[in-house]
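A.B. asks: Have a look; sequence and predicted model below, questions after that.
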Amino acid sequence: MPLPFLTADRAFDVQADDVALPFDDHDHDRWRRPYRPGPWRVGAAALLLLFASFVLIAGMIIAFAGALSGAAVCMVLGAAVIVAALRLLRIGTWVSRHGIRRVAFFSTTTVPWNRTTALRTVQQPVRWLGMPRTVQGQALMLEHRGGAQLALLTDHDGDFLSRLEAFDRAADSIEAWGAEYRTA
């Protein structure tokens, strides 16, 4: 079964010296992530799915033993863990012709391109793997009208930890989308 949210589109598979521009793709209406999920994010989701399989098997054993209320609790817990793993894989920055979308675990923020004023990479303290601890790193910041800023990517999150080249390519690609559609 193909899982399209796990892989970036082929339009974004570029060499280190190329930048994937938004006009290289023919379907601009679809929301897409211009980079692949990192190994930390995929590994955490895989562990969650492994845990969910154990919970579901336990629920099946409990159901065969005759305790249907316990089995129902296990099945609901297993389904919740699967949903959490899939949501973990959806986290990231998504772009389309309509704007830019920052997907977090519990929230999603969408900013249309015509409401953005700047999109740039800055050096600043960033959170390490989304935890409260901060380290010095790079972040791709989106500034939109009214002066509010939104951190789209950091080089220490689950997608780019110890993958600085991938962070640079993703930031360049998102900046290219912004340059193309902010002026349009």
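C.D. replies: Received, thanks.
A.B. asks: use CA for all of it now, contacts and neighbours both
C.D. replies: OK.
A.B. asks: Do you have the helices of the chain handy? List them.
C.D. replies: Remark: helices assigned in the chain by DSSP state H are 39-65, 68-90, 164-182.
A.B. asks: and those, which is most packed in?
C.D. replies: Highest mean neighbour count among the helices of the chain (mean count of other C-alpha atoms under 10 Å): helix 164-182, with a mean of 20.
A.B. asks: same for that one, what does it pack against?
C.D. replies: strand 116-127, strand 149-154 (3 or more C-alpha pairs under 8 Å, 6 or more residues apart in numbering; DSSP states H and E).
A.B. asks: also this one, for the comparison:
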Amino acid sequence: MPLPFLTADRSFEAADDIALPYDDRSRWRRPYRPGPWRVGVAALWLLLASFVLFGAVIIALTSSAASAAVVFAVALAVIAAALRLLRMGVWVSARGLRHVAFLVTRTVPWKRVIAVRTVQQPVRWAGLPRTVQGQALIAVRKDRAAEEPGPLLTTHTLDFLGRAPAFDRAADTVEAWAAEYRRG
């Protein structure tokens, strides 16, 4: 017997699309859940960080504090990278569209967005240089309408790898936010 209140994979129809009275639409929110591949990679990085922290404690007890501080700094860098990996993705609010990459975050106000649409194109597989045929969600901006827009979401990122229905729901949600706030 499934327990839907304990799982993250409830059906899309079961979710209420009605904004609740306490629902603050000016807060930045990700319109989809992080995928299992993204969470798994981040969990492995955090596991690695725990071993490095354990090593820092052993080095602090048996060797110099300076060596332990260097190893501790490496562990903090691994933790920060894992948390940034979990934060990556597309975020929306009443103010605009935010695309969070590993090193860069770009925010575009809705008034500068011409269109948000899903296109069929070659996309990078899991962020690697290898490309495969897939779908991508792109946002065309007023100030950069002439150049080719980069994808916001693709069917082959760590969030949607092997989860095509989840990509469709996320793309529809971002397109709905764009349609609502471009109107004003």
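C.D. replies: That came through fine. As the structure is a prediction and not an experimental result, all values here were calculated from the model.
A.B. asks: Tell me which of the helices and strands packed on helix 164-182 of structure 1 lies nearest to residue 67 of structure 1.
C.D. replies: Evaluated over these, closeness to residue 67 of structure 1 peaks at strand 116-127, with 44.5 Å, by C-alpha to C-alpha.
A.B. asks: Give the aligned range of that closest one in structure 2.
C.D. replies: Under the alignment (TM-score structural alignment), strand 116-127 of structure 1 falls on residues 113-124 in structure 2.
A.B. asks: what's the mean deviation for stretch 117-124 of structure 2 versus structure 1?
C.D. replies: Here the mean offset of stretch 117-124 of structure 2 against structure 1 after fitting is 0.3 Å, by mean C-alpha distance after the TM-score superposition for structure 1.
A.B. asks: What are the buried residues along that stretch?
C.D. replies: In terms of neighbour count (16 or more other C-alpha atoms under 10 Å), stretch 117-124 of structure 2 has its buried residues at 118, 123-124.
A.B. asks: okay, the helices and strands packed on helix 164-182 of structure 1 in TSV with distance to residue 94 of structure 1 next?
C.D. replies: Listed next are those as TSV, based on distance: least, C-alpha to C-alpha, whole Å:
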stretch	distance to residue 94 of structure 1
strand 116-127	14
strand 149-154	9
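A.B. asks: Compare the ones you listed and report which one is nearest to residue 137 of structure 1.
C.D. replies: Residue 137 of structure 1 lies closest to strand 116-127 among these, at 5.7 Å (C-alpha to C-alpha).
A.B. asks: which secondary structure elements does the closest one contact?
C.D. replies: Using 3+ C-alpha pairs under 8 Å, 6+ apart, the elements in contact with strand 116-127 of structure 1 are strand 134-144, helix 164-182.
A.B. asks: Quick one: residues in contact with it.
C.D. replies: With contact meaning C-alpha atoms under 8 Å, 6 or more residues apart in numbering, strand 116-127 of structure 1 is reached by 133-145, 154, 156-157, 171, 175, 178, 182.
A.B. asks: from these, which would you call buried?
C.D. replies: 138-144, 154, 156-157, 171, 175, 178, 182.
A.B. asks: I'd like the buried residues of stretch 117-124 of structure 2 as TSV, with distance to residue 44 of structure 2 appended.
C.D. replies: Shown next, in TSV, are the buried residues of stretch 117-124 of structure 2 (distance: C-alpha to C-alpha, whole Å):
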residue	distance to residue 44 of structure 2
118	32
123	25
124	22
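A.B. asks: which of the residues you listed lies closest to residue 88 of structure 2?
C.D. replies: Distance to residue 88 of structure 2 across the buried residues of stretch 117-124 of structure 2 (C-alpha to C-alpha) is lowest for residue 124, with 15.7 Å.
A.B. asks: Who are the contact partners of the residue most central in space within structure 1?
C.D. replies: Nearest to the mean C-alpha position of structure 1, by C-alpha atoms, centre = their mean, lies residue 92 at 2.1 Å. Shown in contact with residue 92 of structure 1 (C-alpha under 8 Å, 6+ apart): 33, 102-104, 152-153.
A.B. asks: Could you check which residue of structure 2 pairs with it?
C.D. replies: Checking TM-score structural alignment: residue 92 of structure 1 goes with residue 89.
A.B. asks: counterpart of residue 75 of structure 1 in structure 2?
C.D. replies: Looks like residue 75 of structure 1 aligns to residue 72 there (TM-score structural alignment).
A.B. asks: Much appreciated, bye for now.
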